[in-house]
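*Asks:* The following block contains a protein sequence and its predicted model.
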Amino acid sequence: MIVKHLDDIIGTAADVDTEGWTSRRLIYKQDGMGYSVNDTIIKAGAELEMEYRNHLETVYCIDGEGEITDLATGLTHPIRPGTLYALDAHDRHILRANKGVNMRMVCVFNPPLTGREVHDAGGAYVLAD
């Protein structure tokens, strides 16, 4: 059984902070679950263009508001607590957090992250060996 608490992750190597987001890696590849789970903060006013070419991701918003734009279709969807979106086709997208408020998301990746990934120039994570 694996039991962790967010307080035990903050400030460790599993707490990855960038200009636009902070991701607390709760479950990752070395845990052997076949997926990873992150508690992620999208910082207020952030606009992030991403395309997970190597991963599928499901995201569930638990706090804050923003929007996601599917760059293939041009459709923009509002995000607020209770919204779930799944990038089931390695969808290139722009994620925006409203100004003045962070968005807090629970993110699940398959295959799992190793724990220290940051986006490459194309907005993706490199696939772990």
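*Replies:* Great, that's in hand.

*Asks:* make it CA atoms for all contacts and neighbour counts henceforth
*Replies:* Fine.

*Asks:* Report the separation between the residue most central in space within the chain and Gly74.
*Replies:* For the chain, the residue nearest the mean C-alpha position is Cys107 (4.9 Å; Cα atoms, centre = their mean). Distance check for Cys107 against Gly74: by Cα to Cα, to the nearest Å, it reads 23 Å.

*Asks:* Spell out the residue ranges of the strands in this protein.
*Replies:* 15-17, 21-27, 36-42, 47-50, 56-63, 66-70, 76-79, 84-87, 93-97, 103-110 (DSSP state E).

*Asks:* Which one of these lies nearest to Gly122?
*Replies:* strand 47-50 (6.8 Å; Cα to Cα).

*Asks:* elements contacting that closest one?
*Replies:* Judged by 3 or more Cα pairs under 8 Å, 6 or more residues apart in numbering; DSSP states H and E, the packing partners of strand 47-50 are strand 93-97.

*Asks:* Packing partners of the strand it packs on?
*Replies:* Looks like strand 93-97 contacts strand 47-50, strand 66-70 (3+ Cα pairs under 8 Å, 6+ apart).

*Asks:* Can I get these in JSON lines including distance to Gly34?
*Replies:* Listed next are the helices and strands packed on strand 93-97 as JSON lines, based on distance: least, Cα to Cα, whole Å:
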{"stretch": "strand 47-50", "distance to Gly34": "22"}
{"stretch": "strand 66-70", "distance to Gly34": "26"}
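
*Asks:* Below is structure B, check it against A:
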Amino acid sequence: MIVRTLREIIGTERDVQAETGTWASRRMLLKKDGMGFSFHETTIYKGTETLIWYKNHLEAVYCVGGRGELEVLETGEVFPIENGTMYALNGHEKHHLRAFEEMRLVCVFNPPLTGEEVHDSEGVYPVLE
């Protein structure tokens, strides 16, 4: 059994801050935990916009606080994101995520992240072994 608290993760190697200053990701479960997925609590900071394209991963996200929007670049569709909203990037959609308020998101990735990934210039996480 694995039991972790957010308090024990903050300030460790599992507490990943974006180089752009737009988000922080607390990685509760990683590939090395052997669950077949990774599980994160992510904060998207108010007034920021992040380009994201998980072309190598599937991601499901559940908003538990704050307000923003997701814009799908291929279609121009815009979806409001607020407490109680779930979205799943089952088509590897390239998108902008904008935070009108600080947003708190719970995220699941498949394949699982190792914890070393950073977004490249296209918003992509590489698949790391």
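*Replies:* Good, I have the coordinates. Note that the coordinates shown come from a computational prediction; the quantities given were computed from them, not determined experimentally.

*Asks:* coming back round to it: a markdown table please, covering the helices and strands packed on strand 93-97 of the first structure and showing distance to Arg80 of the first structure and mean neighbour count.
*Replies:* Shown next, in a markdown table, are these (distance: least, Cα to Cα, whole Å; neighbours: other Cα atoms under 10 Å):
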| stretch | distance to Arg80 of the first structure | mean neighbour count |
| --- | --- | --- |
| strand 47-50 | 16 | 18 |
| strand 66-70 | 7 | 18 |
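
*Asks:* since we're on the nearest residue in space to Val16 of the first structure that is not next to it in sequence, how many residues are nearby?
*Replies:* In space, and not counting its chain neighbours, Val16 of the first structure is closest to Ser23: 5.2 Å by Cα to Cα, 6 or more residues apart in numbering. Ser23 of the first structure is flanked by 25 other residues according to other Cα atoms under 10 Å.

*Asks:* do Glu41 of the second structure as well
*Replies:* That count, for Glu41 of the second structure with other Cα under 10 Å as the rule, works out to 20.

*Asks:* show me the contacts for it.
*Replies:* 25-28, 104-107 (Cα atoms under 8 Å, 6 or more residues apart in numbering).

*Asks:* 7 Å instead?
*Replies:* When contacts are counted by Cα atoms under 7 Å, 6 or more residues apart in numbering, Glu41 of the second structure is found next to 25-27, 105-107.

*Asks:* next one: Tyr28 of the first structure
*Replies:* 35-37, 112-115.

*Asks:* can you tell me which residue in the second structure aligns to it?
*Replies:* Aligned by TM-score structural alignment, Tyr28 of the first structure pairs with Leu30 of the second structure.

*Asks:* and the nearest residue to its match once chain neighbours are set aside, how far is that from Glu71 of the second structure?
*Replies:* Among residues not flanking Leu30 of the second structure along the chain, Ser38 sits closest, at 4.7 Å (Cα to Cα, 6+ apart). Ser38 of the second structure sits 24 Å away from Glu71 of the second structure, going by Cα to Cα.

*Asks:* Repeat that for Lys32 of the second structure.
*Replies:* Lys32 of the second structure is 32 Å from Glu71 of the second structure, by Cα to Cα.

*Asks:* repeat for Cys63 of the second structure
*Replies:* From Cys63 of the second structure to Glu71 of the second structure the distance is 16 Å (Cα to Cα).

*Asks:* And the match of Tyr28 of the first structure, how close does it get to Tyr87 of the second structure?
*Replies:* 21 Å.

*Asks:* do the same with Ala24 of the second structure
*Replies:* For Ala24 of the second structure, the distance to Tyr87 of the second structure - Cα to Cα - is 19 Å.

*Asks:* Comparing the two, which shows the higher neighbour count?
*Replies:* Legend: neighbour count by other Cα under 10 Å for Ala24 of the second structure and Tyr87, higher for Ala24 (19 against 14).
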